[in-house]
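Asker: A structural model of the following input is requested.
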Amino acid sequence: MTTERTEDYLKTIEAVVSKKGYAQVKDVSAALGTSPSSVTGMFQKLKNDGYINYEKYGGVTLTSKGKNIAQNTKAKYGVVKDFLTVLGVDSNTADEDACRIEHVLTDDTIDVLTKFVDFIHHSDEYPLWMDHFKHFYETGEYINCSPATKKNCPVHGNTKNKQSDK
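Answerer: The predicted structure is shown next:
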């Protein structure tokens, strides 16, 4: 099992490598806001663990093992951020929280979140209950209406605070 720190390094290395073909200590140091000596030490550990190809003073690339972890971590981050955004969390907060949460969720939980977000994004109509949740979040008031009673619903009906249907 990898640590949060290892996953963050591998994800950062992958991002740099995808842009320029290799990563250097200065690239990772700048991206993570850590000292070059800390990055050098971590590079040695990552090399010993079989996650990167590393020659001192040279460029770093990921091994297939390292790339797999980096891509899985990045995918988890994307799903968590998307889920939080669907719930109405602002983008910056969703980004910060997803960076923390990505490391602790099980594969089963990620699978459920992935399917949920995919379901929401591929629904023909924005689910009525999502509008109800947003209303509840903003006002603390529960709404009990269905597609059949939508016209009389305070969220969807003809009121001054009408929200557009999606």
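Asker: going forward, measure contacts and count neighbours with C-alpha atoms only.
Answerer: OK.
Asker: how about the helix or strand containing Phe136: buried residues?
Answerer: Applying DSSP states H and E as the criterion places Phe136 in helix 128-139. By neighbour count on 16 or more other Cα atoms under 10 Å, the buried set for helix 128-139 is 128, 131-133, 135.
Asker: From these, pick the one nearest Lys76.
Answerer: Nearest to Lys76 out of the buried residues of helix 128-139 is Phe133 (Cα to Cα; 24.4 Å).
Asker: gap between the closest one and His121?
Answerer: Distance, Phe133 to His121, by Cα to Cα, to the nearest Å: 17 Å.
Asker: same question, Tyr77
Answerer: Tyr77 is 17 Å from His121, by Cα to Cα.
Asker: Against which helices or strands is the strand or helix carrying Thr109 packed?
Answerer: Using DSSP H and E, Thr109 sits in helix 107-122. Packed against helix 107-122 by the contact rule (3 or more Cα pairs under 8 Å, 6 or more residues apart in numbering; DSSP states H and E) you find helix 64-87.
Asker: let's see this one next to it:
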Amino acid sequence: MEIHESAENYLETILVIGKRKPQVRSIDIANELSFSKPSVSVAMKNLRVNGYINVDREGFITLTESGRTIAEKIYERHELLSAWLIHLGVNPQTAAEDACRMEHVISTESFQAIKRHTEMHKK
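Answerer: This next block holds a predicted model:
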């Protein structure tokens, strides 16, 4: 099943918030992304129906195994691409914004090549 960029962004946001807070709610996601609560509610329903998240009776959101896999992949890409661009001299804010766009469209092959290159130059 193909997952869209917006869904990847939501999953990544859930992962990131979950690293800071013990529980994630729709309002946390809305605040993080500066989206309206109704927009986030619709997105959460779609993610739940497609098996990427679970929502308990109290409204707490958790990633399913497949949701976590996607979120971690996107987060890794974002972190590595941001750091790489900053290392190349790009302003940190611009690097983060560009990485956010790049993380969704870069091929696995290209990302792995950048990853190998950056790891090789760390040594």
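Asker: sorry, back to before: which one among the buried residues of helix 128-139 of structure 1 gets closest to Thr34 of structure 1?
Answerer: Phe133 (40.5 Å).
Asker: any idea what that closest one aligns with in structure 2?
Answerer: Counting by TM-score structural alignment, Phe133 of structure 1 lines up with no residue in structure 2.
Asker: again with Gln71 of structure 1
Answerer: Checking TM-score structural alignment: Gln71 of structure 1 goes with Glu72.
Asker: these two touch, right, its match and Tyr10?
Answerer: No. Using Cα atoms under 8 Å, Glu72 of structure 2 makes no contact with Tyr10, being 11.9 Å away.
Asker: more crowded one of those two?
Answerer: Using other Cα atoms under 10 Å as the criterion, Glu72 of structure 2 and Tyr10 rank with Tyr10 on top: 20 against 16.
Asker: quick one: what's aligned to that one in structure 1?
Answerer: By TM-score structural alignment, Tyr10 of structure 2 lines up with Tyr9.
Asker: which of the residues in the strand or helix carrying its match are buried?
Answerer: Per DSSP H and E: Tyr9 of structure 1 is located in helix 4-20. Across helix 4-20 of structure 1, burial judged by 16+ other Cα under 10 Å covers 6-17.
Asker: That helix: average distance to aligned residues in structure 2?
Answerer: Here helix 4-20 of structure 1, set against structure 2 after superposition, deviates by a mean of 1.1 Å using mean Cα distance after the TM-score superposition for structure 1.
Asker: center of structure 1, which residue is that?
Answerer: Computing the C-alpha centroid of structure 1 and ranking residues by Cα atoms, centre = their mean puts Tyr77 first, at 2.5 Å.
Asker: Please report how far that residue lies from Lys134 of structure 1.
Answerer: 23 Å.
Asker: Over to Thr63 of structure 1?
Answerer: For Thr63 of structure 1 relative to Lys134 of structure 1 (Cα to Cα), the value is 44 Å.
Asker: next one: Leu62 of structure 1
Answerer: 42 Å.
Asker: can you check Ile120 of structure 1 too?
Answerer: Distance from Ile120 of structure 1 to Lys134 of structure 1, by Cα to Cα: 14 Å.
Asker: residues contacting Ser4 of structure 1?
Answerer: Careful, residue 4 of structure 1 is Glu and not Ser. His103 (Cα atoms under 8 Å, 6 or more residues apart in numbering).
Asker: SS state for Asn53 of structure 1?
Answerer: strand (DSSP: H, G, I helix; E, B strand; the rest coil).
Asker: Now Ala31 of structure 1. Nearest residue, chain neighbours left out?
Answerer: Thr12 (7.1 Å; Cα to Cα, 6 or more residues apart in numbering).
Asker: How much space separates that neighbour from Val60 of structure 1?
Answerer: Taken as Cα to Cα, the span from Thr12 of structure 1 to Val60 of structure 1 is 12 Å.
Asker: what about Ala94 of structure 1, how many neighbours?
Answerer: If we define neighbours as other Cα under 10 Å, then Ala94 of structure 1 has 21 of them.
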